[in-house]
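J.: next comes the sequence, and after it the predicted model I'd like to discuss.
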Amino acid sequence: MDKLNAMRAFNAVVLEGSFTKAAGRLDMSPQLISKYIGQLEESLKVRLLNRTTRRVHLTEAGQAYFERCQQIVQDIDDMENDLSNLQTQVSGTLRVSAPMSFGIHHLSEPIARFQDQYPEMKVELLLTDRKVDLLDEGIDVALRIGHLKSSTLVAKKIVPIRLVLCASHAYWRRHGEPQDLTDLSKLNYLRFTYSDLRTLLLDWSSSMSSQDFNSDFSSNNGDVIVNLAIQGRGYAIQPTFLTGAAIEANELQVLEKFAIESLGLYALYSHREFLASKVRHFIDFLSDYYGDTPYWDRYCNSQRK
């Protein structure tokens, strides 16, 4: 027996006063309504309704059952409506994970604008360069930079992330601009801990290894690496969302001759089906905010004119 539908049928019969009207209210046949009532009475081992040719009347047991049954059905309807609103309304708390440097430089303004547009939204932002477990840590959406490997998570690309090889003008003048990988290997590489030259340089030679490159500094933070590059300590391979301002201010010079594969900023979430409205709207908002060519890459267009 479908207990919930049987309870709905019973409520409708009591409120409408007849099986026929209850059937019309619930868009069921009178026969199905009668079947549900019979199943309820059989299950409860009591008579709930006294039936006449014109009207139905509640028994004492039926009256007691109706009072509780009506509240239960109403509570269930309210719960389903609340859950449905979570899927259709942009409200509640959104927990977002993002890389440290990207979040510091490029998430404050879009999050502020997102909350201006959706004032019922609360945002909790976790900045970390480790890969969080969305389910274990209760994260709604994780922003990650790189090439995504196969995963049980659903991913949507938000914006391309361009990498450049750059150093200060003083560094290039002092050491000369490298013409090939052999020249480059003799200079000082400010190494980002989480990346490997072999995965960055497209013209990498199979005869070379990471150990062939000089490096007296490494860090797991791109901001520190960019600042050291500005101070002339060596060259860096960093994303334009960190180097763009320094390049535009003529503090760093890019060497375009070295081909570097672009990465991507991806939004990861757990399920494609029944995606919460707050997650879908946040991802779409970020995509529109950054656009196909993000604002930190505009210096490239001006340089090439």
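T.: That came through fine. Just so we're clear, the structure is a prediction, and the values are computed from it rather than from any experiment. Residues are numbered from 1 along each chain as shown.
J.: can we go C-alpha only for contacts and neighbour counts from here?
T.: Will do.
J.: next up, the contacts around I145.
T.: P99, I161, L263, G264, L265, Y266 (Cα atoms under 8 Å, 6 or more residues apart in numbering).
J.: what about L126, which SS state?
T.: With DSSP: H, G, I helix; E, B strand; the rest coil as the basis, L126 sits in strand.
J.: and it, how many neighbours?
T.: Under the neighbour criterion other Cα atoms under 10 Å, L126 is assigned a count of 16.
J.: who are the contact partners of it?
T.: R95, V96, S97, A98.
J.: go again with 7 Å.
T.: With contacts defined as Cα atoms under 7 Å, 6 or more residues apart in numbering, the neighbours of L126 are V96, S97, A98.
J.: wait, the second one touches D129, no?
T.: I take that to be S97. No - under the criterion of Cα atoms under 7 Å, S97 makes no contact with D129, lying 9.2 Å away.
J.: which one of the two has more residues nearby?
T.: Higher neighbour count among S97 and D129: S97, with 26 against 17, using other Cα under 10 Å.
J.: can you list contacts of the one helix or strand the more buried one maps to?
T.: Using DSSP states H and E, the element containing S97 is strand 92-98. Applying Cα under 7 Å, 6+ apart, the contact partners of strand 92-98 are 120-128, 139-144, 278.
J.: now with 6 Å, please.
T.: M121, K122, V123, E124, L125, L126, L127, I139, D140, V141, A142, L143 (Cα atoms under 6 Å, 6 or more residues apart in numbering).
J.: need the next SSE after that strand, C-terminal direction.
T.: Strand 92-98 is succeeded, C-terminally, by helix 100-106 (DSSP H and E).
J.: just how off-centre is that following helix within its chain?
T.: Offset of helix 100-106 from its chain centre (Cα atoms, centre = their mean, to the nearest Å): 16 Å.
J.: again with stretch 136-155
T.: The answer for stretch 136-155 is 8 Å, by Cα atoms, centre = their mean.
J.: ok, stretch 191-210 next?
T.: 30 Å.
J.: residues of it that come out buried?
T.: Neighbour counts over stretch 191-210 (16 or more other Cα atoms under 10 Å) mark R191, F192, L197, L200, L201, W204 as buried.
J.: another one to put next to it:
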Amino acid sequence: MSQFEWSLTFKAIVDNQSLVKAADQIGVNASAVSKQLTKLEESLGVQLLNRTTRRIALTEAGKGFYEKVTRLEYEWRSTLDEASNLAADVKGIIRIAAPQPLFSRFLMPVLADFQRQYPEISYELLHHQIDQLPSIHADLSICREIEDYDSNSIVMVPFYSYHNQLFASAEYVEKHSSLNEIAQLRHQRCLVYSDKKYPLEWVFERQTVALNRVLYVNSAEIMISAAKNSLGIVYLPKEILLEELDNKTLVHVLPELQSPRHRACVYYPKADFVPKKVRALIDFLKKNRLMSS
């Protein structure tokens, strides 16, 4: 076997966090996987993994090697796609990574329309937190704009422009009918994502409001449910609340207020060959005016 094959075995071990599961994926026994890893480390002269009976951890050398092998595997798959003309037809699996609310509340209708146009396309949908994106395991990652992504290995394309606005249940608005100006927000119950890295404030185009009464939530779906049940006000894009706004389980609060413009973006690995299926999906998004040109 070649070093490249050993390297793919190493990647399978890391992806599965288990020699046994990696062996099942590759179709060999665990002993063979262990021997391939040993041969790879001996040929490179470095230790790539720290192994105990309970966990597998990348060494510093292993982290860099894993990222490079992942990119090489992507380019290899892309090259095979091109060489075999995996399309004349657009077909195959597209791996897409995104936060859960973006999948369930925004992307699903788009992906369904794309699959109707290209019925031989299928998806592997990978739910990731924003701090795990862009994912090196995905053909496409979709999330809000990230400032510090690796532009040497990742391509970024703006996907959608949006503003955050304020929403609450009709019951909450009726109970707080005196709420009619921005300064009063600091005395309202505000539903805030529980990532403590962010300050307790909501930023609008002309003013920033410090929040005093907050309910921390670590899930957008829970946050929306809490707002529907009159537990407070949310600060979210209306695009993920279309159903709630249509059935009036949520209504605008101070509708003249909105955040500065934010952008959601598509990220994909920089490679000499971008698979036709990936290009087709990006073109589909542009054609349907879901992406900036």
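T.: Ah, there it is. Owing to the predicted nature of the structure, the values given are computational and were not obtained by experimental measurement.
J.: returning to that earlier point: now for the buried residues of stretch 191-210 of structure 1: which two are most distant?
T.: F192 and W204 (17.5 Å; Cα to Cα).
J.: sorry, back to before: and the contacts of I145 of structure 1 as JSON lines, adding secondary structure, neighbour count and distance to G62 of structure 1?
T.: Formatted as JSON lines, the contacts of I145 of structure 1 follow (DSSP: H, G, I helix; E, B strand; the rest coil; neighbours: other Cα atoms under 10 Å; distance: Cα to Cα, whole Å):
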{"residue": "P99", "secondary structure": "coil", "neighbour count": "18", "distance to G62 of structure 1": "61"}
{"residue": "I161", "secondary structure": "strand", "neighbour count": "21", "distance to G62 of structure 1": "67"}
{"residue": "L263", "secondary structure": "strand", "neighbour count": "17", "distance to G62 of structure 1": "67"}
{"residue": "G264", "secondary structure": "strand", "neighbour count": "17", "distance to G62 of structure 1": "64"}
{"residue": "L265", "secondary structure": "strand", "neighbour count": "22", "distance to G62 of structure 1": "61"}
{"residue": "Y266", "secondary structure": "strand", "neighbour count": "23", "distance to G62 of structure 1": "58"}
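J.: kindly indicate which of those lies nearest S185 of structure 1.
T.: Checking the contacts of I145 of structure 1 one by one against S185 of structure 1 (Cα to Cα), the nearest turns out to be L263, at 23.0 Å.
J.: ok, that closest one - contacts?
T.: G146, I161.
J.: which stretches in the stretch 151-293 of structure 2 count as strands?
T.: For the stretch 151-293 of structure 2, the strands defined by DSSP state E, counting those that start in this stretch cover 154-162, 164-168, 189-193, 201-203, 208-210, 213-217, 234-237, 251-253, 262-269.
J.: out of the ones you listed, which comes closest to A32 of structure 2?
T.: strand 262-269 (30.8 Å).
J.: quick check: the closest one compared with structure 1, mean distance?
T.: The superposed strand 262-269 of structure 2 is, by mean Cα distance after the TM-score superposition for structure 1, a mean 1.4 Å from where its aligned residues fall in structure 1.
J.: for structure 2, what's the longest helix?
T.: In structure 2, taking DSSP state H as the definition, the longest helix is helix 60-83.
J.: what angle do strand 154-162 and that helix make with each other?
T.: Going by axes from the mean of the first three to the mean of the last three Cα atoms, to 10 degrees, helix 60-83 of structure 2 is angled at 80 degrees with respect to strand 154-162.
J.: in helix 60-83 of structure 2, which residues are buried?
T.: 62, 65-66, 69-71, 73-75, 78-79, 81-82.
J.: how far away from the center of its chain is stretch 5-19 of structure 2?
T.: Distance, centroid of stretch 5-19 of structure 2 to centroid of chain: 23 Å (Cα atoms, centre = their mean).
J.: whereabouts in structure 1 does that stretch align?
T.: Using TM-score structural alignment, stretch 5-19 of structure 2 corresponds to no residues of structure 1.
J.: how distant is stretch 83-99 of structure 1 from the center of its chain?
T.: So, by Cα atoms, centre = their mean, the centroid of stretch 83-99 of structure 1 is 10 Å from its chain's centroid.
J.: and it, how far apart are its ends?
T.: One end of stretch 83-99 of structure 1 sits 31 Å from the other (Cα to Cα, to the nearest Å).
J.: check stretch 120-134 of structure 1 too.
T.: Start and end residues of stretch 120-134 of structure 1 are separated by 23 Å (Cα to Cα).
J.: for stretch 115-129 of structure 1, same thing?
T.: Note: stretch 115-129 of structure 1 ends 24 Å apart using Cα to Cα.
J.: which bit of structure 2 covers it?
T.: Taking TM-score structural alignment, stretch 115-129 of structure 1 hits residues 115-129 over in structure 2.
J.: which strands or helices does the helix or strand containing L4 of structure 1 pack on?
T.: With secondary structure defined by DSSP H and E, L4 of structure 1 is part of helix 3-16. Judged by 3 or more Cα pairs under 6 Å, 6 or more residues apart in numbering; DSSP states H and E, helix 3-16 of structure 1 is in contact with helix 19-26.
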